[in-house]
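Participant: Pasting the sequence and the predicted coordinates here, then a few questions.
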Amino acid sequence: MSTKTTAPRFGRERYADINIDLNRACDQSPFVIAAHRGTPRGDIRENTLNGVIATTKVNADIAEIDVIRSTDGEYFAFHDGTEMARLRITDDILSKTAAELDELRYTEYPGAYYGNVERVAHILSNAPDILINIDRSWRYWSTGFLDWLDQFHLERKLILKCPVAEGFQQALHDHETKYMFMGMIQSPDELDLFVGDEQINTVGVELVATTEDTPLADPAVFRTISEHGLYSFVNALDLGNGYCGLKGMDDTRSILEGPQHGWGALLTLGANVIQTDWPEKLDEYRRVIA
């Protein structure tokens, strides 16, 4: 554990006490590993407490969970839109009550079940000592989610994010608890929408590639983010949508051609945090280059 008394690496000085665990993780390694939807393996499903626990076992630093809200106001961990793939149902999960969501079980084929869809409260109340990236909760920030989140007193562990072009970050500006925030951008110009707001505890920027010729795959963009005192968070995920991360620097290329061609190329651009579906292999690479 680092005992150096230096200025915080990421985020404003006024929020240093909140950001201390994040900056400690950044100080301990050449880059930070974020596990996409936790670490689902075998009978362990994504967006579950066990998936978060498993993330600590593969030496990743951040576990991700997605958030949905029931029609009667309860929060669950699930990525809406994956109902058929994960639950084998065609219903819109956002149309269900909490009681109905409690009954949903993960399955891959008839007769095989791998636990229930879990409440966010269950995960946060029992999570191990790890940073957690809360995804897709921005839909609920202005209608109660942030107040609800305060009960867990986890501001040093939770990183919230949103697409900044839509203005959801205003709720963080207005909220008393200054959760760590990561702005999601699709173009460099969007940095101007949030980095100057001192009432938001911005610690990083997620670069979201939506086209094959994304303007974000430019070292100058990463330098600009660094100059603002923020980390650059990149996705190495191969989601099958044709974008292949930042111009092909993704998990698939890293596994099949060698980590230097995917993950290594992202680090060369200036990435500080890499989100991956292969945290074990990325950790192996991190150990090699450390």
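Facilitator: Great, that's in hand.
Participant: Could you use CA atoms for every contact and neighbour count after this?
Facilitator: OK.
Participant: is it true that residue 18 touches residue 158?
Facilitator: No: counting by C-alpha atoms under 8 Å, residue 18 does not reach residue 158; the two are 9.8 Å apart.
Participant: These two - which one has more neighbours?
Facilitator: Set residue 18 next to residue 158 and count neighbours by other C-alpha atoms under 10 Å: residue 158 wins out with 24 against 21.
Participant: The closest residue to the more buried one other than its chain neighbours: neighbouring residues, count only.
Facilitator: For residue 158, ignoring the flanking residues on the chain, the nearest one in space by C-alpha to C-alpha, 6 or more residues apart in numbering is residue 132 at 5.0 Å. Other residues near residue 132 come to 25 when the count uses other C-alpha under 10 Å.
Participant: Ok, residue 117 next?
Facilitator: The number of residues packed around residue 117, counting by other C-alpha under 10 Å, is 21.
Participant: wait, what's in contact with it?
Facilitator: Each residue near residue 117 by C-alpha atoms under 8 Å, 6 or more residues apart in numbering is listed here: 48, 76, 77, 78, 101, 102, 103, 104, 105, 106.
Participant: tell me the two of these that are most distant?
Facilitator: Checked with C-alpha to C-alpha, these reach their widest spread between 48 and 103, with 14.8 Å between them.
Participant: who has more neighbours, those two?
Facilitator: Neighbour totals were compared for residue 48 and residue 103, and residue 48 leads with 29 against 11 (other C-alpha under 10 Å).
Participant: Overlap in contacts, residue 18 and residue 158.
Facilitator: 179, 180.
Participant: try it against this one:
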Amino acid sequence: MRGVFKSALASVPRWGMAVAAAICTSLWPAHAHAEQTQSHREVLERHLAGPDGTIMIVAHRACWIGTSENSIAAIHACITAGIDMVELDVRMTSDGVLVLMHDATVDRMTEGTGQLSDLSWAQLQKLHLRADRGHGTPLTQNRIPTFEDALRAAKDRILINIDAKTDRIEDILAVVDKVGSRAQVLFKAEAPVDHIRAKAPWIDQVHFQPIIRQPAMQKDPAAIIASYDTIGPVSYEIDIKDQAFTPVLTPLIDARCARYWIDTLAGRAYDDDVAIRDPDRVWGRLFAHGVNAIQTDAPLELKAYIERTGAKARSCSPP
């Protein structure tokens, strides 16, 4: 396409180049944007569907450094940085509006107080989000977004991992379907399969990821992983307590052509603070164990490390 664009200009006299460029520029962006959007959408959906040779970077509560966690600005910052996915926390107001907020209260992230579930959407709209992760940081112009607004901001630009802080899962899916972004959204839950099916009977029709903690699977990891086979997870989020346990799960997850997801948040067995000082010791070690999805509060540093090292992951085709 660029070759055609260049050839068309080659026959234009030099004095007419500026005019020709202006005309072509006015015609090019709409078509180019549509083509690029389609291509990027396909890349995103391929990343989410399973291992495709890439290491997926997941920004915990979006790219909140310099913005506000769980904000539209933080989603946009991740899109600009080329991050693969944002993890967002979803809650419901007293009048049934789904919004983004990690805590049960609005105290940490706004100038307001009280349980979010006791407040109406009209009340929340008056509040400002604090900078970064709150705890007394300055107030910003960022506001608490609705879940629908977040989906629309992300659609075809970045994947979303939903951390539902409400049991109204059907309402969450309804908004996902309204926006038309099911192929770009990952649901997750820490619960046995029977409980998940009872709460979300449609779970095998969406991208799903179980959250499993090492103590719960220590005695028989193969059986625990296998227990989710009926709903075909695209990835497994494992809360590792002992780094030596990490490679035990690699062949089990690989056999299912799914992504192996680890959080490297501060205080975990694999720690972001350590990774920033010595990425080989944390992220590099995870890559060596076949981990191909990492949730982090340092998404830009992880992206730079992957680009610097040329790190790749396995690729497979789901059975």
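Facilitator: Looks like it came in fine. The structure displayed is predicted, hence computed values, not measured ones.
Participant: Please list which of the contacts of residue 117 of the first structure are also found as contacts in the second structure.
Facilitator: Among those, the ones whose aligned partners also stay in contact in the second structure (both residues aligned by TM-score structural alignment, their matches' C-alpha atoms under 8 Å) are 48, 76, 77, 78, 101, 102, 104, 105, 106.
Participant: Surely the last one is in a helix?
Facilitator: No: Residue 106 of the first structure is assigned strand when assessed by DSSP: H, G, I helix; E, B strand; the rest coil, not a helix.
Participant: what's the counterpart of it in the second structure?
Facilitator: With TM-score structural alignment defining the correspondence, residue 106 of the first structure maps onto residue 129 in the second structure.
Participant: now residue 209 of the second structure, what's its secondary structure?
Facilitator: Remark: residue 209 of the second structure carries the secondary structure label strand [criterion: three-state DSSP].
Participant: hang on, it packs against residue 233?
Facilitator: Yes: judged on C-alpha under 8 Å, residue 209 of the second structure makes contact with residue 233 at a distance of 5.3 Å.
Participant: Where does the alignment partner in the second structure of residue 147 of the first structure sit: helix, strand or coil?
Facilitator: Taking TM-score structural alignment, residue 147 of the first structure has residue 174 as its aligned residue in the second structure. With three-state DSSP as the basis, the three-state label of residue 174 of the second structure is helix.
Participant: Measure how buried residue 174 of the second structure is and give me the count.
Facilitator: Residue 174 of the second structure is flanked by 12 other residues according to other C-alpha under 10 Å.
Participant: so how far is residue 197 of the second structure from it?
Facilitator: Between residue 174 of the second structure and residue 197 of the second structure the distance, using C-alpha to C-alpha, to the nearest Å, works out to 17 Å.
Participant: so what's the equivalent of the residue nearest to residue 158 of the first structure over in the second structure up against?
Facilitator: In the second structure, residue 132 of the first structure lines up with residue 160, judged by TM-score structural alignment. For residue 160 of the second structure, the residues meeting the contact criterion (C-alpha under 8 Å, 6+ apart) are 85, 86, 87, 88, 151, 154, 184, 185, 186.
Participant: One more pass at 7 Å, please.
Facilitator: Contacts for residue 160 of the second structure were tallied using C-alpha atoms under 7 Å, 6 or more residues apart in numbering; they are 85, 86, 87, 184, 185, 186.
Participant: Which helix or which strand is home to it?
Facilitator: Here residue 160 of the second structure, judged by DSSP states H and E, is contained in strand 159-164.
Participant: Just give me the mean distance for that strand relative to the first structure.
Facilitator: The superposed strand 159-164 of the second structure is, by mean C-alpha distance after the TM-score superposition for the first structure, a mean 1.1 Å from where its aligned residues fall in the first structure.
Participant: So what's the gap between that strand and the chain middle?
Facilitator: With C-alpha atoms, centre = their mean, to the nearest Å as the basis, strand 159-164 of the second structure stands 6 Å off its chain's centre.
Participant: can you pull out the helices in the second structure?
Facilitator: Taking DSSP state H to define them, one finds helices in the second structure at 2-10, 17-49, 72-81, 121-124, 147-154, 169-179, 193-199, 214-217, 221-226, 246-254, 272-277, 279, 285-288, 299-309.
Participant: nearest to residue 140 of the second structure, of those?
Facilitator: The closest approach between residue 140 of the second structure and any of the helices of the second structure, judged by C-alpha to C-alpha, belongs to helix 72-81 at 10.7 Å.
Participant: with the first structure superposed, average distance for that closest one?
Facilitator: Here helix 72-81 of the second structure, set against the first structure after superposition, deviates by a mean of 1.5 Å using mean C-alpha distance after the TM-score superposition for the first structure.
Participant: quick one on the thing from earlier: could you flag which of the contacts of residue 117 of the first structure are buried?
Facilitator: Neighbour counting over the contacts of residue 117 of the first structure (16 or more other C-alpha atoms under 10 Å) leaves 48, 76, 77, 78, 101, 104, 105, 106 as the buried ones.
Participant: And those, which is closest to residue 218 of the first structure?
Facilitator: Residue 218 of the first structure lies nearest to residue 78 out of these, by C-alpha to C-alpha, at 32.8 Å.
Participant: The closest one -> the second structure?
Facilitator: Superposed on the second structure with TM-score structural alignment, residue 78 of the first structure falls opposite residue 101.
Participant: ok, how many other residues are close to the closest residue in space to its match that isn't next to it in sequence?
Facilitator: Once its chain neighbours are removed from consideration, residue 101 of the second structure has its nearest residue in residue 89; the separation is 5.5 Å (C-alpha to C-alpha, 6+ apart). Under the neighbour criterion other C-alpha under 10 Å, residue 89 of the second structure is assigned a count of 22.
Participant: What residue in the first structure is paired with residue 89 of the second structure?
Facilitator: Going residue by residue (TM-score structural alignment), residue 89 of the second structure aligns to residue 66.
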